[in-house]
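Engineer: this is a predicted model, with the sequence first.
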Amino acid sequence: MQYEIKQKDKFRYVEEGKGEPLVLLHGLFGTPSNFSGLFEYFRSNNRVIIPQLPLLDLDILHTSVGGVAKYVNRFLETLELNDVHLLGNSLGGHVALVHTLKNPQRVKSLILTGSSGLFENGMGDTYPRRGDYEYIKKKASLTFYDPAVATKELVDEIYSITNNRLKVIKIIALAKSAIRNNLGEELKQINKPTLLIWGNNDTITPPFVGHEFNKLILNSELHFIDKCGHAPMMEVPDEFNKMLHGFLNKLQHS
């Protein structure tokens, strides 16, 4: 995905389109390109915005789910964004949840896919194992139902991150923060319309996690996609976009 990176103050982001704002938050090893299929589809009807989350560039004291949620709130304030449709994948979903709990006035709806916040299988106790390319490749491919989605480019990117000692420390800090920051007790406070899209073959946040979110977020609807892992918007973008389009359309006409 090659789009112009915009900058306002310290915030870097991709933005195209006009209409109701749709803000997309990527996960721990994610980049804005994870949303390329979604971005292409929705920019004709929505103002689609993808901030580059500095997950591994925050100082260590703010390298936490709460620290990233504060960053997102400052980003939305800087761009003067209100009534946003906030979408998050994996850790990005967790950040979207924390942001919605703390700043409900900014959020019109919430879309979660493979979100952490209740339960997740991390990359394993030995992760990240520095310098072991095959191990990283195997772990990256487990994110998807179809291992071919874990392209060499994606694996190379994760491999280079895990070979940076400071970044590894921050990955571990974020992963521990996600485990500590379990939202089970708080989710009932969320009353925003919420769409949950889950891969039936997600091994990181398995299907029961989607069911649990659906049970705890009162105004939520849950959809499963077969032959799909932890990042449906990457693996099956057409099905994902159709579900999201239906949800946003329904909100517009309600």
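Structural biologist: Right, received. Where do you want to start? Numbering: from 1, shown residues only.
Engineer: going forward, measure contacts and count neighbours with C-alpha atoms only.
Structural biologist: Noted.
Engineer: quick one: the strands in this protein?
Structural biologist: Ranges of strands in the chain, per DSSP state E, are 6-8, 11-16, 21-25, 47-51, 84-89, 107-113, 194-199, 220-225.
Engineer: need those in CSV with mean neighbour count, can you?
Structural biologist: CSV is the format used below for the strands of the chain (neighbours: other Cα atoms under 10 Å):
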stretch, mean neighbour count
strand 6-8, 11
strand 11-16, 18
strand 21-25, 25
strand 47-51, 21
strand 84-89, 24
strand 107-113, 24
strand 194-199, 26
strand 220-225, 17
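Engineer: let me know which of those is the nearest to residue 232.
Structural biologist: Closest approach to residue 232 among those (Cα to Cα): strand 194-199, 6.2 Å.
Engineer: and the closest one, how far out from the chain middle?
Structural biologist: 12 Å (Cα atoms, centre = their mean, to the nearest Å).
Engineer: and the angle from that strand to strand 84-89?
Structural biologist: 20 degrees (axes from the mean of the first three to the mean of the last three Cα atoms, to 10 degrees).
Engineer: comparison target below:
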Amino acid sequence: MINQKEYIQKGKGDTIILLHGLFGALSNWQSVLTFLSKNYKVIIPSIPITKIDMKKANILGLTEFVSNFINKLKLKKFSIIGNSLGGHIGLMYTLLNPKKVQKLILTGSSGLYENSFGSSYPKRGDYNWINTQVNHTFYNSKVISKKYIDEVYKTLNDNTQCLNILNVARSAQRENLSDRLKEIKCPTLLIWGLNDTITPPYVAHQFNNLINNSKLEFIDKCCHAPMMEHPKIFNKIISPFLKK
């Protein structure tokens, strides 16, 4: 059984799975959920990055979680939209289950290069440092609330949760997929913030070059979470791609 609090499902039609990032949450996809659920069945699992067993706090462990989640819901074919770490998990899942994934949308995805704090220990008790790090994720910091920053601060000040975050971040840097991206056969859409400092624009170009059947779109005045920063533009870009 899957607890209803562990995922959101809304709408009817072809299935689309949305995967959030390292410090992400179900709410990151609110605008996309509202838009897509008019024509599709949209499912958003809560990926237990901070709660998963420490031995599985890595890309493969989280991909296994998503795979088990999909199997429990008995989903046969679907599209995946992944942001940041969620994109990395989406890529890994697609490589392992190519016949199930019809279309793939990546936005600010890790998997090639990611400028995160995975290489250094975060200043856990320093609220201002954490505030600055979170703000670097967005071109306009007004997109995020103090409540969100408080949650990140709380997470990083919990020993177990912080270690899981670090393990996952370091795993994302280790699990470089450059040699495997040519195996991705499904239509792939890349949506990138032109001002992304975590997975800079050149990373998007690398993904575009390495994934054969891919298309790249940039959004100006946008950083690492286009679906939150410019939801209307994001939805306008994904709509025709999903309809094809």
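Structural biologist: Yes, it's here. Owing to the predicted nature of the structure, the values given are computational and were not obtained by experimental measurement.
Engineer: TM-score them against each other, please.
Structural biologist: Here the TM-score for the pair of chains, by TM-score structural alignment, normalised by the length of structure 2, is 0.97; 244 aligned residues with a Cα RMSD of 1.4 Å.
Engineer: hmm, back to that, and the strands of structure 1: which comes nearest residue 147 of structure 1?
Structural biologist: strand 194-199 (14.2 Å).
Engineer: aligned partner of residue 204 of structure 2 in structure 1?
Structural biologist: In structure 1, residue 204 of structure 2 lines up with residue 210, judged by TM-score structural alignment.
Engineer: quick one: closest of the strands of structure 1 to residue 176 of structure 1.
Structural biologist: Nearest to residue 176 of structure 1, of the strands of structure 1 and by Cα to Cα, is strand 84-89 at 17.6 Å.
Engineer: what residues in structure 2 pair up with the closest one?
Structural biologist: Counting by TM-score structural alignment, strand 84-89 of structure 1 corresponds to 78-83 in structure 2.
Engineer: roughly how far is the matching stretch from the heart of the chain?
Structural biologist: That offset, for stretch 78-83 of structure 2, works out to 8 Å (Cα atoms, centre = their mean).
Engineer: residues near the match of residue 204 of structure 2, how many?
Structural biologist: 26 (other Cα atoms under 10 Å).
Engineer: I figured it hits residue 196, correct?
Structural biologist: Yes. With contact defined as Cα atoms under 8 Å, residue 210 of structure 1 counts as touching residue 196 (6.9 Å).
Engineer: about what we covered before: the strands of structure 1: which one's closest to residue 155 of structure 1?
Structural biologist: Comparing the strands of structure 1 by Cα to Cα, strand 84-89 comes nearest, at 18.4 Å.
Engineer: the closest one packs against which elements?
Structural biologist: strand 21-25, helix 91-102, strand 107-113 (3 or more Cα pairs under 8 Å, 6 or more residues apart in numbering; DSSP states H and E).
Engineer: Serialize those to TSV and add fields for distance to residue 49 of structure 1.
Structural biologist: As requested, these are exported to TSV (distance: least, Cα to Cα, whole Å):
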stretch	distance to residue 49 of structure 1
strand 21-25	5
helix 91-102	14
strand 107-113	14
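Engineer: residue 233 of structure 1 is nearest to which of the ones you listed?
Structural biologist: The nearest among these, by Cα to Cα, is strand 107-113 at 8.2 Å.
Engineer: what is the corresponding segment of structure 2 for the closest one?
Structural biologist: Using TM-score structural alignment, strand 107-113 of structure 1 pairs with 101-107 in structure 2.
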